[in-house]
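Chemist: Quick one: sequence and predicted model below, then my questions.
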Amino acid sequence: MKLLRVGPQGAEKPAVLDSAGKLRDLSGHARDIDGETLSPAGLAALAAIDVASLPVIEGMPRIGACIARPVNFLCIGLNYADHAAESGVPLPKEPIMFLKSLGAICGPNDDVLIPRGSTKTDWEVELGVVIGTKASYISEAEAMDHVAGYCVVNDVSERAFQVEREGTWDKGKGCDTFGPIGPWLVTADEVGDPQNLQMWCDVDEVRMQNGNTRTMIFDVRAVVSYASQFMTLYPGDIIATGTPPGVAFGMKPEPRYLRAGQAMRAGIAGLGEQSQRLVAA
C-alpha cells in the first residue's frame, strides 16, 4: 500500500494511492496515518479494504507529510561509504545518531525556507524507515519485524550552523521545513529489499545525487536495532538513514549551496518523488 495524507496544513486526511494512480479517501477507515494505523493490526485492517470502493479524491490537493505525530525523527549521519569518502572523513565505527526537530517536518512539495543568516543550506536525499511496532533493546534479527514501511526524506541541512558553530549538529538540521517527508509511505511488503534502492536528488533539474542504498555502512536492520539500544522507538517514528554522495558540502573545489529561487527534486525507486522551491525565511 501507498499511504499518504492530503489537504491543507494541519487539516490533512488519510488517503491511499490506488493501482491506477488515483487518490482514495481513507478517512472512513483510519483517523490518520499515525502510529495506530501503522501497527500490524492497523495495516492488516487497511489491507482488507477494497480500495476500488473508496471515494476518489478529485483534483490536485496538497500532499502533507505522510506520517502524523511521530514521537521521534531520528537521523543517521555519514552512513554511506561513498558519502563519507567525499566528505573526507573516516568510516564511523558505529552509527552516528542525531534527532531532527519535529518542527522541521513538512509536506513533500511544500516550500523549504532558507534560514536567516544561512550561507550553506544543503540537500540530502535519504531513505526514511517508519516504525510500526514499539522497539526497545531489539536484536538485528528482530529489527525488520518492527518496520511498517519506507518513504523519501530530504534531510535539508545548514552546514555553517551544523559544523562551524558551537554545539551539536542539531541547530543545522532542525530548522523549519528542513524535513520534507513523502509523498507517500510504502508498506514494507511492497518494498522488499531496502538495501537495493536507487535514489537521486536534482537541483534546478541538474542531477546532483545518484546513489543506491546498497552502499550504506550500517543497513536498515542494523540501524533499527542500534537505535533501540538508546531510545524506545514508537509506531510512526521516522529514521532517516543517511545520504549518498553528491551533496554541496562535498563539492570540490567550491561548494554550490542552495539559494532562494532554486528548486530541488528528490526520489527513491518505488517510493515516489518530492519537489520543493527554496524561499528566504
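Modeler: Right, received. Where do you want to start? These figures come from a predicted structure and were not determined experimentally. Numbering: from 1, shown residues only.
Chemist: from here on, contacts and neighbour counts on C-alpha atoms
Modeler: Will do.
Chemist: From the geometric centre of this structure, which residue sits farthest away?
Modeler: S53 (29.9 Å; CA atoms, centre = their mean).
Chemist: Quick one: residues contacting that residue.
Modeler: By CA atoms under 8 Å, 6 or more residues apart in numbering, the contact set of S53 is empty.
Chemist: how does it look with 10 Å?
Modeler: R24, D25 (CA atoms under 10 Å, 6 or more residues apart in numbering).
Chemist: And the one 3 residues further on, by the same measure?
Modeler: Contact analysis of V56 by CA under 10 Å, 6+ apart lists A15, V16, L17, D18, K22, L23, R24, D25, L26.
Chemist: does E12 really touch L26, like I thought?
Modeler: No: between E12 and L26 there is no contact under CA atoms under 10 Å: 11.3 Å.
Chemist: who touches both of those two?
Modeler: With CA under 10 Å, 6+ apart, E12 and L26 have common neighbours L4, R5, D32, I33.
Chemist: quick one: which helix or strand includes the last one?
Modeler: Using DSSP states H and E, I33 is not contained in any helix or strand.
Chemist: Setting aside sequence neighbours, what's the nearest residue to it?
Modeler: I67 (5.4 Å; CA to CA, 6 or more residues apart in numbering).
Chemist: dropping in the other structure now:
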Amino acid sequence: MKLISYLDDHRVNRIAYVEGDKVFSLDFTGDMVTLIQDGSESLNIYVEQALKRPALSLQQVDLAAPLLAPAKIVAIGKNYAEHAIETKSAVPEEPIVFAKFATSIIGPGADITWNASLTNQVDFEAELAVIIGQRARNVAEENTLDYVFGYTCANDVSARDLQYRGKQWVRGKSLDTFCPLGPWIVTADEIPDPQNLGIRCQVNGRTMQNSHTSKMIFSVPFLISFLSHHFTLLPGDIILTGTPDGVGAFREPPEFLRDGDSVMVEIEAIGQIVNQCRVTAA
C-alpha cells in the first residue's frame, strides 16, 4: 500500500492511504512514526475504516514529507562502485556511515533553499530510502527485510564545499531542506526485492543519474544487519542507501544546482519527487 502525509485545510498534518488517484484519510491523530510503531494490524484496521468514508482526489491534497520526525536518518556514502570511481576514491570495503538531521526533511514541491554566503556548491543525490518498521538490534542478514516497513524516494542534497571542508560530512549534508522525501511510503510487501529498482535523477528535465539498485555495493539486507550490529534501529528510522554515479560535483566541468532549478528523483515501483531550488542573497 501507499501512505502519504498531507496538510489539511487547517494546515494540520494528516496521514492517508492512497489507491490510484484516490486519497482515504485515516482517523489517526498521531504522526507516521507512531503509526509504524503501532504495527501492521493496527494500520490495516485504520485503512479498512478509511475505505468506508468518502475519498479525496490526490490532486486536491497538499503533500508533505511522508515521515517528518524519525529518531535518526542514517546515510551510506559511496555505495555504488561507479560513484566511488567518479570521486576518484577506492571502492569501500565496508559501509561509510554518516548522519543527516531530521530538520533537513522536506516533502514534494517544497523548495530546496540555501544562502549563497554559506555555500555555492549544492549537489543532488538520488537515493532509495528504507523505512524501518520495528526495533532492530543484532539482526542476521537473512532476516533483515522482515524489519522494513517500506520505501520512499530521497534526495541527499549536499553542499560539497561544506562537506569536504572538514572530516565530518554532517554539516554539508544537514542544512535545512537538504533531505527531500516522498511522494509516499510504499510498504515493503509491494517491493519484495529492493535490489531490483531503477533509480534516476533529472535536473530541469535533463537526466543526470540513471542507474539500478542492483549496482549497490552493500545491499539493503546487508546494510540493515551491519547497522543493527552497531546501534539500535527504531521504527521510523530512515536509511539512505547511497547514490549512483552522475552527481554534479564530479562532472567536467562541475554542474552544481542553481536558483530556479527543478530536481526530480524517481525510483521504479515507488514514484517521483520534484523540488525547486531557491537561493537567498549572500
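Modeler: Good, I have the coordinates. Note that the structure is a prediction, hence the values are computed from the model and not measured.
Chemist: Tell me the spacing between the residue farthest from the centre of the first structure and D18 of the first structure.
Modeler: 11 Å (CA to CA, to the nearest Å).
Chemist: Common neighbours of those two, please.
Modeler: R24.
Chemist: Most neighbours out of the shared contacts of E12 and L26 of the first structure, which is it?
Modeler: Using other CA atoms under 10 Å as the neighbour criterion, R5 leads the shared contacts of E12 and L26 of the first structure with 31 neighbours.
Chemist: mind listing the helices for the stretch 1-150 of the first structure?
Modeler: 40-47, 81-87, 140-143 (DSSP state H, counting those that start in this stretch).
Chemist: mean distance, the second one to its aligned residues in the second structure?
Modeler: Okay, so that is helix 81-87 of the first structure. Compared with the second structure after the fit, helix 81-87 of the first structure shows a mean deviation of 1.4 Å (mean CA distance after the TM-score superposition for the first structure).
Chemist: Let's see the distance spanning stretch 188-204 of the first structure from one end to the other.
Modeler: Span of stretch 188-204 of the first structure from end to end, CA to CA: 31 Å.
Chemist: what about V247 of the first structure, how many residues close to it?
Modeler: 21.
Chemist: any idea how far the aligned partner of it in the second structure lies from P92 of the second structure?
Modeler: Matched across to the second structure, V247 of the first structure falls on V247, judged by TM-score structural alignment. From V247 of the second structure across to P92 of the second structure, the span is 18 Å (CA to CA).
Chemist: Could you do V279 of the second structure as well?
Modeler: Taken as CA to CA, the span from V279 of the second structure to P92 of the second structure is 34 Å.
Chemist: again with C153 of the second structure
Modeler: Distance from C153 of the second structure to P92 of the second structure, by CA to CA: 24 Å.
Chemist: same deal with D161 of the second structure?
Modeler: Relative to P92 of the second structure, and taking CA to CA, D161 of the second structure is found at 22 Å.
Chemist: any idea whether the residue nearest the centre of the second structure is helix, strand or coil?
Modeler: The second structure has A154 as the residue nearest its centroid, 2.8 Å off, counting by CA atoms, centre = their mean. Of the three states, A154 of the second structure takes strand under DSSP: H, G, I helix; E, B strand; the rest coil.
Chemist: which parts of stretch 65-85 of the second structure are buried?
Modeler: 65-70, 72-84 (16 or more other CA atoms under 10 Å).
Chemist: can you check stretch 116-133 of the first structure too?
Modeler: In stretch 116-133 of the first structure, counting by 16+ other CA under 10 Å, buried: 118, 120-133.
Chemist: Next: stretch 258-271 of the second structure.
Modeler: D261, S262, V263, M264, V265, E266, I267, E268, A269, I270, G271.
Chemist: Contact partners for the second one?
Modeler: Residues in contact with S262 of the second structure, defined by CA under 10 Å, 6+ apart, are 109, 111-112, 202-206, 274-278.
Chemist: what do you get for the last one?
Modeler: Going by CA under 10 Å, 6+ apart, G271 of the second structure touches T152, C153, G182, P183, W184, I185, V186, I199, V265.
Chemist: Most neighbours of all these, which one?
Modeler: That'd be G182 among these, by other CA under 10 Å, with 33 neighbours.
Chemist: That one should be in a helix, yeah?
Modeler: No: per three-state DSSP, G182 of the second structure lies outside any helix segment and is strand.
Chemist: these two touch, right, it and P66?
Modeler: Yes: assessed by CA under 10 Å, G182 of the second structure is found in contact with P66 at 6.0 Å.
Chemist: intersection of neighbour lists for those two?
Modeler: L3, I4, S5, I105, I106, G107, P108, T152.
Chemist: Max pairwise distance over those: which two?
Modeler: L3 and I105 (16.9 Å; CA to CA).
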